[in-house]
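>>> Turn this into a model:
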Amino acid sequence: MKINEIKNVFAFCMGCLALLAGCAGFTEDVSGNVADHSDEANQIESQYALARVMQSGKVVRSSASDSIMLILEVNGGCVNQSGSIVYNPDFYYRDTSRYAYSFRGDTLLLTNHYVPDRYEVDQTEYDESFILVGGTSGKLDGVWFFTQCRYREEKIYCSNYGYDTYMKINGNKVEYRVADREDYDYMQTVFVWELFMFLGSHNSIQLETPFYYTDTKYEQEEYGISILEKTKKSMKFSYNGLTFDLNVDYAYYKDSLSVTLKSGDVTCVGKHREIVNVPPEMCNADDVDNFYEIDDTGLLKYQKQNDSEFETCIDGILGRSRE
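Purely as a prediction, here's the structure:
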């Protein structure tokens, strides 16, 4: 299963509302209105200042002041040019999204109309509104925090990602930043779900998935896994007569990750490295196998992980061979 498919299956949890840490910043009353929390604005601006820049671009506002167009731009980048990987300073790409916008108190709603592509099973079209807080009611300019919750056809859905997203609008400029959540429970994620599945049924493990929540209780019961100790970044569990110690050493979204799994005298280390904005000095054919095109844009990102090595090490602990 690809990472985008995993996100679609596991990222949303209905009815989470303000119970999820990622949905803090607003509450939903019985009338459906979102109550504002303007006292969080200063904190959100401080968190934005410490977050990592991911994308930037332009804002085009409608004359009717009811919609905006966000144009995220890439100026110069690593590309595959006639079979060679080179840095092209003249490369330009723009990703354009149009949103209707409205305010509920100090909450900003950005709404777009989603039309499924022809390959999707569900061909239902719908309106979806992202819920942002932190700015000033009636004013687009400012720092906004994505609450990880959204309205879809007037029903509310919440995600639980291991990172927070911020957007700053300043006149005709926009910038997105992300920050990793210090309180995130990495032991209830797609990565742990895949690890449990790997132990019991020999599937594959994707090391970039600890940032996406999912419940692992079914896999625990299915494969006889017992949780002995647990924190948000570590876990001791038993499986098939063996005891394992799992630890997330560090995790930075769209950057790097290191996890260790120990059993007895054997330690398996899984590492993932990702660079979306590849600098010129890294853009060369010496490492060609670790460059991947980003969503048919022509732009390349650097991505390297040792999934197979990690899986082989676990197989060695279990005393089984790869098929």
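>>> Could you use CA atoms for every contact and neighbour count after this?
Fine.
>>> quick one, helices of the stretch 51-200 of the chain?
Taking DSSP state H, counting those that start in this stretch as the criterion, the stretch 51-200 of the chain contains helices spanning 190-201.
>>> Now do the strands in it.
Under the criterion DSSP state E, counting those that start in this stretch, the stretch 51-200 of the chain contains strands at 52-61, 67-81, 84-104, 107-114, 126-133, 142-152, 155-159, 163-170, 173-180.
>>> Show me what the shortest one is packed against.
Secondary structure elements in contact with strand 155-159, counted by 3 or more C-alpha pairs under 8 Å, 6 or more residues apart in numbering; DSSP states H and E, are strand 12-14, strand 142-152.
>>> Go through that strand and flag the buried ones.
156-159 (16 or more other C-alpha atoms under 10 Å).
>>> so which of those comes closest to residue 81?
Looking at these and their distance to residue 81, the nearest is residue 159, at 38.1 Å (C-alpha to C-alpha).
>>> Could you report the distance from that closest one to residue 11?
5 Å (C-alpha to C-alpha, to the nearest Å).
>>> Provide the secondary structure category for residue 6.
helix (DSSP: H, G, I helix; E, B strand; the rest coil).
>>> count of residues packed around the closest residue to it other than its chain neighbours?
Computed as C-alpha to C-alpha, 6 or more residues apart in numbering, the closest residue to residue 6 that is not its neighbour in sequence is residue 190, at 7.6 Å. Using other C-alpha atoms under 10 Å, the number of residues around residue 190 comes to 27.
>>> Which strands or helices does the helix or strand hosting residue 43 pack on?
Element membership of residue 43, judged by DSSP states H and E, is helix 41-50. Helix 41-50 makes packing contacts with strand 142-152, strand 173-180 when contacts are defined by 3+ C-alpha pairs under 8 Å, 6+ apart.
>>> Now tabulate those in a markdown table and tack on mean neighbour count and distance to residue 165.
A markdown table is the format used below for those (neighbours: other C-alpha atoms under 10 Å; distance: least, C-alpha to C-alpha, whole Å):
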| stretch | mean neighbour count | distance to residue 165 |
| --- | --- | --- |
| strand 142-152 | 23 | 6 |
| strand 173-180 | 19 | 5 |
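>>> For the comparison step, fold the sequence that follows:
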Amino acid sequence: MNKIQMRNVFAFCVGFLALFAGCAGFTEDVSGNTSDNNSVDRRQIESQYALARVAQSGKVERSSADDSITITFEQNGGCVKDGESFAYDQNFYFANSKTYAYSFRDDTLLLTRIYEPGPYEVNQERYEESFIFVGGTPGKLDGIWENTQCRYREEKIYCMNDGYDQYFKFDGDNVEYRVADHEDYDYMQTVFVDQLFDFLGNGGSIQLETPYYYSDTKYGQESSGIVILEKTNNTVKFTHADLTFELSVDYARYKDSLHVTLKSGDVSCVGTVRDMDDVLPGMCSDDNADYLWKSSSGAYTYERMNSNEFETCIDGILGRKREL
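Sure thing, here's the model as predicted:
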């Protein structure tokens, strides 16, 4: 799969259909009951919600039987293309709706949907799954709920380990969705690091897009000749091909920006990403045409990264010619 295809996959994954679940994180079957895990501090969740940043807001419509809800997230204003030029349109409007059945099990809220496979999911059958939320008042939809990253599928529980928390506040006809980076999340055990190790050993490419930093996976050092010397949640020291490397995630903010450094000897390779779903008026210009990508809403998002420079720098450390 090439970079454009991978971009499309993750554009799909971080869209509205996947608000309640990670797309590329490591999924673990932890069949059983979640009651022991759901003894949550409601005040703590409310405090975490207050510190999280607003990602989307919109409306909630409840069914007459009060057993399902339709969540509609709205976008007011956006970066659009007017002829051959980009311009920010204050009057741009887009609404995306999704309906869920909702119910309560003990102190958890369950939002249930029928999952329809995406365009890149071959041999995947449709199925029903229920996303598990905690923190609100049992039996009452209104309130602040945290996504546990767990879900029921055929009465088995599957949990993700993505590097960001998701919160929903239901208040009458209104809903607000917020996200916050996990404290002490292990950035050194993610898809990004796995790809970096593979690149060191086998070449290819490194995806710097933000979702790769937030999706848990196992190390790929065995196949890449990597030997880990030291490790924290955001740094790792390792050897490869008789060289010693130090990798650090210097700054990470989900769906916003990233800064990563790989050092070996006196050489430092820096990878950067700037990522915006809602493009600011000042960024919506022809000067940024190479970094503007049309989304499913019709508006453009902004994504800028230095993947080629990062890969070329690493190839230089290895004494390897860059294949264009």
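>>> joint contacts of residue 159 and residue 11 of the first structure?
Residues touching both residue 159 of the first structure and residue 11 by C-alpha atoms under 8 Å, 6 or more residues apart in numbering: residue 213.
>>> returning to that earlier point: select, out of the helices and strands packed on helix 41-50 of the first structure, the one closest to residue 227 of the first structure.
strand 173-180 (25.6 Å).
>>> Now tell me what touches the closest one from outside.
47-48, 50-59, 70, 72, 162-169, 251-253.
>>> again with stretch 56-75 of the second structure
With C-alpha under 8 Å, 6+ apart, stretch 56-75 of the second structure has contacts from 92-103, 170, 172-178.
>>> Could you turn the buried ones of these into a ChimeraX selection?
Restricted to buried positions by 16+ other C-alpha under 10 Å, the ChimeraX selection for the contacts of stretch 56-75 of the second structure reads:
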select :94,99,100,101,102,103,170,174,175,176,177,178
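>>> picking up where we left off before, the helices and strands packed on strand 155-159 of the first structure: which one's closest to residue 305 of the first structure?
Using C-alpha to C-alpha, the nearest of those to residue 305 of the first structure is strand 12-14, at 26.5 Å.
>>> I'd like the distance between the residue sitting furthest away from the middle of the second structure and residue 139 of the second structure.
Ranked by distance from the centre of the second structure (C-alpha atoms, centre = their mean), the top residue is residue 242, with 34.6 Å. Going from residue 242 of the second structure to residue 139 of the second structure by C-alpha to C-alpha gives 60 Å.
>>> Check residue 78 of the second structure too.
38 Å.
>>> now do residue 311 of the second structure
52 Å.
>>> the more surrounded of those two?
Remark: of residue 311 of the second structure and residue 139, residue 311 carries more neighbours, 22 against 13, as counted by other C-alpha under 10 Å.
>>> and residue 210 of the second structure, how many residues sit next to it?
23.
>>> In contact with it, which residues?
Residue 210 of the second structure touches 254-258, 273, 275, counting by C-alpha under 8 Å, 6+ apart.
>>> List buried residues within the contacts of strand 173-180 of the first structure.
Buried, going by 16+ other C-alpha under 10 Å: 47-48, 51, 55-59, 70, 72, 162-169, 251-253, out of the contacts of strand 173-180 of the first structure.
>>> residue contacts, the residue lying closest to residue 177 of the first structure once chain neighbours are set aside?
Leaving out its chain neighbours, the residue that sits closest to residue 177 of the first structure by C-alpha to C-alpha, 6+ apart is residue 53, at 4.4 Å. Shown in contact with residue 53 of the first structure (C-alpha under 8 Å, 6+ apart): 175-178.
>>> Next, the contact list for the spatially closest residue to residue 146 of the first structure that is not a sequence neighbour, please.
Once flanking residues are discounted, residue 146 of the first structure sits nearest to residue 132: 4.6 Å by C-alpha to C-alpha, 6+ apart. Applying C-alpha under 8 Å, 6+ apart to residue 132 of the first structure gives the contacts 107-110, 144-147.
>>> Check residue 168 of the second structure too.
144-147, 175-178.
>>> How about residue 151 of the first structure?
By C-alpha under 8 Å, 6+ apart, the contact set of residue 151 of the first structure is 128-131, 157.
>>> what separates residue 228 of the first structure from residue 243 of the first structure, distance-wise?
Residue 228 of the first structure is 9 Å from residue 243 of the first structure, by C-alpha to C-alpha.
>>> Between those two, which is the more surrounded one?
Using other C-alpha under 10 Å as the criterion, residue 228 of the first structure and residue 243 rank with residue 243 on top: 16 against 12.
>>> my read: that one touches residue 237, true?
Yes. Taking contacts as C-alpha atoms under 8 Å, residue 243 of the first structure lies within contact range of residue 237: 5.8 Å.
>>> Please identify which helix or strand holds residue 221 of the first structure.
For residue 221 of the first structure, the host element (DSSP H and E) is helix 217-223.
>>> Could you list the buried residues of that helix?
Applying 16+ other C-alpha under 10 Å to helix 217-223 of the first structure flags 219-220 as buried.
>>> how far does whatever helix or strand comes next after it sit from the chain's center?
Remark: after helix 217-223 of the first structure, the chain's next helix or strand is strand 226-230, criterion DSSP H and E. With C-alpha atoms, centre = their mean, to the nearest Å as the basis, strand 226-230 of the first structure stands 26 Å off its chain's centre.
>>> how much does strand 226-230 of the first structure stray from the second structure?
With mean C-alpha distance after the TM-score superposition for the first structure, strand 226-230 of the first structure departs from the second structure by a mean of 0.3 Å once superposed.
>>> who does that strand touch, helix- and strand-wise?
Using 3+ C-alpha pairs under 8 Å, 6+ apart: strand 226-230 of the first structure touches strand 234-239.
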